[in-house]
Structure formats: structure tokens, C-alpha cells
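Undergrad: After the sequence you'll find the predicted model.
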Amino acid sequence: MTPNDIHVESARIQKGIEDHLGIDGSLIFDYSQEGTTIKLNLITVNPRHNQSFLFHTEHGTDKLDALKKMFEYVKNYRERDSSYTIQWVSKEKEGQRELQTSYFRARNMYEALDKLYFGRELNSITVYSVVMNPSA
């Protein structure tokens, strides 16, 4: 595959992920090198309160491999992970101490909290409740 083909394929897969999630323009594909593998953090940005959260992390042999694995996860995550509702308040913005509600898919409560706190200091958010939602 030529570099141009890789870029075109990457763009196609990223668009597929956005379409499948129904999140247009509010996703960040964050790549980093971890030893001999590429780590892809898929981050969502909530336009209502302008906060970003980790959606999922995948590892691959290269960026395209990690992206393909992410797309496979996105296609099946509702069947694999439980749904959680977390109510929280940000301590970062003075005067904006409004209770926020965010929803996460995770294997357990701790993973849901890790997704909430991703890229933040632990004391930057106060969590008021974590509830596992009933499965339909």
C-alpha cells in the first residue's frame, strides 16, 4: 500500500467510525508510539459542556491496524460492554459548578471512571454518582 492509499483508507475508516457512532466532528483520533506498537485513543468531545472523554483504546502494529481494530470495537461495543451513567461536577471552571451527566460503555465501574478522568487530575472533578444502567 502506498502512503497515499494508507491515508485514504484511514480517512475512510475514521468516517465509518464517526458514522457508526453518530458523532460527527466530535471525535479525536490520538495516536502514540508504545514500544513496538501504536496506541490509538479514541476521544469524544461533548459539545454541550466542552469536555473530552476517552471512548476506547486499541493497540496495533501500525496506525492503520489500530484504526481497523477500533472500528471492529465500535461495531460491537454495545454487546460487549455495560452502560454506566456518571454524575459529576468540574472543579476547573470557577462559577460553573453545574451537575453534569455523562454516559460511558465499559467492562466495569472502574474502567468507566478511568474514561471520565482520562487526561485529567483526579482532583479536577467531583463524582457524585456512578450507576450501572439496566441492559435492554
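TA: That came through fine. Numbers count the residues shown, from 1 in each chain.
Undergrad: From here on, just use CA atoms for contacts and neighbour counts.
TA: Will do.
Undergrad: and residue 14, what element?
TA: Using DSSP states H and E, residue 14 maps to helix 3-21.
Undergrad: Show me which positions of that helix end up buried.
TA: Buried residues in helix 3-21, counting neighbours by 16 or more other CA atoms under 10 Å, are found at 9-10, 13-15, 17-18.
Undergrad: Assign a three-state SS to the residue nearest the centre of the chain, would you?
TA: In the chain, the centroid-proximal residue (CA atoms, centre = their mean) is residue 55; its distance is 1.4 Å. Following DSSP: H, G, I helix; E, B strand; the rest coil, we place residue 55 in the strand state.
Undergrad: How much space separates it from residue 2?
TA: 30 Å (CA to CA, to the nearest Å).
Undergrad: dropping in the other structure now:
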Amino acid sequence: MVEALSEMHVEAARIQQEIQDHLGLRSADIVFEFSTLDGKVKLDLITINPKHNQAFLLHSETGSDKVDVLKKMLRYVQDYKEKENSYTIQWVAKGETELNTSYFRASNIMDALQKLYYGRDMNTITVFSVVLNPIS
């Protein structure tokens, strides 16, 4: 039992590293947030932009356990650029004057905005534009 649990942790760590490497992010710029919902494991993959120190949702997945949900997330990051649209969002944080530009992959504009607002009060960010980027 303990050995199987240890193997699961090693496998989970390996997959997390593979996701991080695939995205080209430093460990300080990515957060794997696990929670349990209705007996399933939910993973919110959060990225932190070092320029303006804001955290945004990259993607959420659910699975039967930690390794299962990490495998699903790895598959997502390996092919999300081919499956989802690219959006550019220009925004300003409340109390600041600098216009920030962030890029999101999402299936539609509402999903892109949900990723921007993830984990924060909607009144803390003013959105100036959301643009669907041309397909390259």
C-alpha cells in the first residue's frame, strides 16, 4: 500500500514536470491546484505572469485520481493550441493606470473572460478589449 502510494506520488510529480516543461514555464510561474468535487479530483492549472504578477486559469480538468487528472491535463496542454481559439484581452487592475495585455486559449470569448477573472472579484479588473486573434 505504501509502495503504491509512493509510486503514485512519483508518477504525479513526473507528469507535473512534463506539463511545466511543455508549457515552458518556471516552477514559480505555474500552480497545480487540486481539489475534490463529488468524489472526483479537480485540477485547476494556474499560470502566473511574472511581468504584472497576476494569476490566471489556464485550464481545469477532472479525473478519478491525481494521476488520472494530471494525464488529462498533459493531453490538453499538448494539443490545446490546435483545438482552441487565441484571444487577446487588454485590461487594467483596479487602482492602477497601466494597460495590461494577456493572451488566452479558449473555446469562446466567455471562456477567455472566465480564465481572466478566475479566483478574483470581477470588480478588480476593468476589461478594455477582447479580440479573437487570427488563425496563423
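TA: Yes, it's here. From a predicted model like this one, the values you see are computed outputs, not experimental measurements.
Undergrad: What would you report as the TM-score here?
TA: Remark: TM-score between the superposed chains equals 0.95 [TM-score structural alignment, normalised by the length of structure 1]; 133 aligned residues with a CA RMSD of 0.9 Å.
Undergrad: hang on, the earlier thing: show me the contacts for the residue mapped onto the residue nearest to the centre of structure 1 from structure 2.
TA: Taking TM-score structural alignment for the superposition, residue 55 of structure 1 sits opposite residue 58 in structure 2. Taking CA atoms under 8 Å, 6 or more residues apart in numbering as the contact definition, residue 58 of structure 2 lies against 44-47, 104-105, 115.
Undergrad: next one: residue 65 of structure 2
TA: The contact partners of residue 65 of structure 2, taken as CA under 8 Å, 6+ apart, are 40-41.
Undergrad: how many neighbours does residue 105 of structure 1 have?
TA: 22 (other CA atoms under 10 Å).
Undergrad: how close does the alignment partner in structure 2 of it get to residue 112 of structure 2?
TA: By TM-score structural alignment, residue 105 of structure 1 lines up with residue 105 in structure 2. Taking CA to CA as the measure, residue 105 of structure 2 falls 7 Å from residue 112 of structure 2.
Undergrad: Give me the common contacts of those two.
TA: Common neighbours of residue 105 of structure 2 and residue 112, counting by CA under 8 Å, 6+ apart, are residue 87.
Undergrad: contacts for stretch 41-55 of structure 2?
TA: 28-36, 56-66, 69-70, 100.
Undergrad: er, stretch 8-28 of structure 2 I mean
TA: Against stretch 8-28 of structure 2 from outside (CA under 8 Å, 6+ apart): 30, 32, 48, 66-67, 70-71, 73-74, 77-78.
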